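Enquirer: The following comprises the amino acid sequence and a computationally predicted model.
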Amino acid sequence: MNTKRLVIVGCGKLAEIVADALINGILPDYQLVGVLSRTKEKAEAIANKIEKADSDYTCQVCSSLDELLALKPDYLVESASPAALRELALPALKNGTSLVVLSIGALANRAFYQDVEQTARENSQRVHIVSGATGGFDVLRTASLMGKTRVSFDTEKGPNSLKGTSVYDEALQTEKRKVFEGNAQEAIALFPTKVNVAVAASLASVGPEDIQVSVTSTPDFVGDDHRIEVRNEQVHAVIDVYSQTAQIAGWSVVNTLRNISLPIVF
């Protein structure tokens, strides 16, 4: 078996899901050889977990991107931030490392998207955009190939998840309100870490400038509810996914890694 060398950037709860999948045999074709995180303790926790499960296992805790890429990984899982993706994407691809990406918001920038696309092509690598907390990318891509298509992406969140953004005020704790309407490019500029899935849906369909995005704040709402509607002359589809926590995003990384290695792909 040709084991694929895997590294992770960003060692929070989503990375832990990937590590657990490796330990539990769900990703038998991969070996986690290195981790990098803004918080070194979190990276060490994942490396220790992996090595404790298998005494023959070595997972290096890296202090820089250069050190991580020197491990010559086949795949890099990014679960950090759009800023981190902007920093690591081109060097990783040039290194001969394909990407599995969660912080898709960075790709809403057309120039960066084109640079990533060209660099991946020139180095015979691929960028795998995971579905995260939503789905239906196959329907979105297929419908958009059929001709003129309209796509909308509506998100419902609790007000506490909007703290630290310009749309938040205390009245949202008791008042349901639509706090944003625009396209995905505008949305990711306002919410850099909170609407990556809207950008992903736009890239799978009509593009960040042409998808209609709205964000609604609902008092006491827990989790996220993402509703995508796609419509053309022949197709009308609605994808509605509620998730209480962000765990589904971590599992979507696991599913993407499985699809890379399995002979039959869903």
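Expert: Received, thanks.

Enquirer: contacts and neighbour counts: CA atoms only from here.
Expert: OK.

Enquirer: can you give me the strands in the stretch 51-200 of the chain?
Expert: Applying DSSP state E, counting those that start in this stretch to the stretch 51-200 of the chain gives strands spanning 60-61, 75-78, 98-101, 127-129, 150-157, 177-182.

Enquirer: for Q247, what are its contacts?
Expert: Shown in contact with Q247 (CA atoms under 8 Å, 6 or more residues apart in numbering): K13, L14, I17.

Enquirer: Let me know the closest of the residues you listed to L27.
Expert: Nearest to L27 among those: I17, at 11.4 Å, using CA to CA.

Enquirer: Look up how far R126 lies from V222.
Expert: In this structure, V222 and R126 are separated by 35 Å, where distance is defined by CA to CA, to the nearest Å.

Enquirer: Name the nearest residue to the most centrally placed residue in the chain, sequence neighbours excluded.
Expert: Centroid-nearest residue in the chain: L102, 1.5 Å away (criterion: CA atoms, centre = their mean). Using CA to CA, 6 or more residues apart in numbering and skipping the chain neighbours, the partner closest in space to L102 is S79 (5.5 Å).

Enquirer: what sits against that neighbour?
Expert: Shown here is S79, whose contacts under the criterion CA under 8 Å, 6+ apart are I8, V9, G10, C11, G12, L14, A15, V101, L102, S103.

Enquirer: burial count for the fourth one?
Expert: Just to be clear, that refers to C11. The number of residues packed around C11, counting by other CA atoms under 10 Å, is 27.

Enquirer: Test my guess that it contacts A43.
Expert: Yes: under the criterion of CA atoms under 8 Å, C11 makes contact with A43 at 5.5 Å.

Enquirer: which residues are common contacts for the two?
Expert: By the contact definition CA under 8 Å, 6+ apart, C11 and A43 are jointly contacted by V35, L36, S37.

Enquirer: next up, a second structure to put side by side with the first:
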Amino acid sequence: MADSRKVAVAGLGSIGLRVAAALDQGIEGLELTAVSARDAGSAAARLATFRNIPELLPLAALPDAADIVVECLPPSAFAVLGGAMLKHDGKTFVVASVGQLLIIEGFLDQARAAGLRILAPSGAVAGIDGLRAAREIGLEAVTLKTRKPPGSFGEAVASDGGMLATETIDAPVRVFSGSARQSIAAFPRNINVAATVALAGLGADATSVEIWADPGIGTNIHELTIRSKGGTLRVASENLPDAGNPKSSAITAYSIIAALRRMDGFLSVGS
């Protein structure tokens, strides 16, 4: 373990706990050293079964305790950790709340100037490798259409300038149409995939997004259409909602875990 890089996980919700548990079980070249959580008592209970219990620290202290900080926070808490990361050059910042990279004005420029390395896993959307390749040959249009069960938006969702009770939705309703940047501002907890697609492709303002509340489905469906000088690529992802956080997809935590495993793997495919 002497040559292992230290990892801290910010947030012990459904996603963060899975990531922390995978690190505790063992990821080559990485060692879980610290975590942060809002409720210390609950965190202690969740960590009690770990083989090596990490130190519980405030958010702002995580960059001092690790080489790699994995963010698994509600969007509202991102700024505290992000601000702390900007004070530590040479660190790697693995981000689940990808939308905040676009919402917080100037953050990416500051991170570049600070010498941070930012890693945004693909999360719940497939086709990011193809999108990156299409950008090299020449992108022409990128469209993301997301459909989710109404309940994943909470008790109500904005629609036609008002709020619509999700329990009353009995047919598919388009609740948003616009740019990726606009979608992230309107649905910061539901559409991180739009930010991932935007950052890998045409950017936040040139990426088109539709969001639908669909009572006829039980999964989160992301349909990505990429048009470039190399042709057209269409990719559909159909993900089960996370049991602990239905606003996210169950696969999101495992996308982060897979990204961490690739960091020191001798073979990297599609990245």
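Expert: Cool, the structure landed. Please read these numbers as outputs of a predicted model, since none were measured by experiment.

Enquirer: Any idea what the TM-score is?
Expert: TM-score of the superposed chains, computed with TM-score structural alignment, normalised by the length of the first structure, equals 0.88; 255 aligned residues with a CA RMSD of 2.0 Å.

Enquirer: Could you see which of the contacts of S79 of the first structure carry over to the second structure?
Expert: When the contacts of S79 of the first structure are mapped onto the second structure through the alignment and contacts are counted by both residues aligned by TM-score structural alignment, their matches' CA atoms under 8 Å, the preserved ones are I8, V9, G10, C11, G12, L14, A15, V101, L102, S103.

Enquirer: ok, the second one to S79 of the first structure distance?
Expert: Separation of V9 of the first structure from S79 of the first structure (CA to CA): 6 Å.

Enquirer: before we move on, what about the last one?
Expert: If you measure S103 of the first structure against S79 of the first structure using CA to CA, the figure is 7 Å.

Enquirer: cool, and the fourth one?
Expert: Using CA to CA, one gets 7 Å for the distance from C11 of the first structure to S79 of the first structure.

Enquirer: for the fifth one, same thing?
Expert: In this structure, G12 of the first structure and S79 of the first structure are 8 Å apart, going by CA to CA.

Enquirer: and the helix or strand harbouring V215 of the first structure, which stretch of the second structure?
Expert: Following DSSP states H and E, the helix or strand that holds V215 of the first structure is strand 212-217. With TM-score structural alignment applied, strand 212-217 of the first structure matches the range 208-213 in the second structure.

Enquirer: Have a look at how far, on average, the matching stretch is from the first structure.
Expert: Per the superposition on the first structure, stretch 208-213 of the second structure and its aligned residues are separated by 0.9 Å on average (mean CA distance after the TM-score superposition for the first structure).

Enquirer: ok now that stretch, how far from the chain's centre?
Expert: Relative to the chain's own centre, stretch 208-213 of the second structure is displaced by 18 Å; criterion: CA atoms, centre = their mean, to the nearest Å.

Enquirer: go on, stretch 37-46 of the first structure?
Expert: 19 Å.

Enquirer: residue ranges of the helices in the second structure, please?
Expert: Listed in chain order, the helices found in the second structure under DSSP state H are 14-25, 40-47, 62-65, 78-85, 100-103, 107-114, 128-137, 180-186, 192-200, 252-262.

Enquirer: and I137 of the second structure, what pairs with it in the first structure?
Expert: Applying TM-score structural alignment, one finds that I137 of the second structure aligns to M146 in the first structure.

Enquirer: got the contact list for the equivalent of the residue nearest to the centre of the first structure over in the second structure?
Expert: Matched across to the second structure, L102 of the first structure falls on A96, judged by TM-score structural alignment. Taking CA under 8 Å, 6+ apart, we find A96 of the second structure in contact with V70, E71, C72, L73, A120, P121, G123, N192, I256.

Enquirer: do the same with L107 of the first structure
Expert: So L107 of the first structure contacts Y113, V199 (CA under 8 Å, 6+ apart).

Enquirer: any common contacting residues for G12 and S79 of the first structure?
Expert: Contacts common to G12 of the first structure and S79, judged by CA under 8 Å, 6+ apart, are absent.

Enquirer: what do we get in the first structure for L73 of the second structure?
Expert: Taking TM-score structural alignment, the alignment pairs L73 of the second structure with A80 from the first structure.
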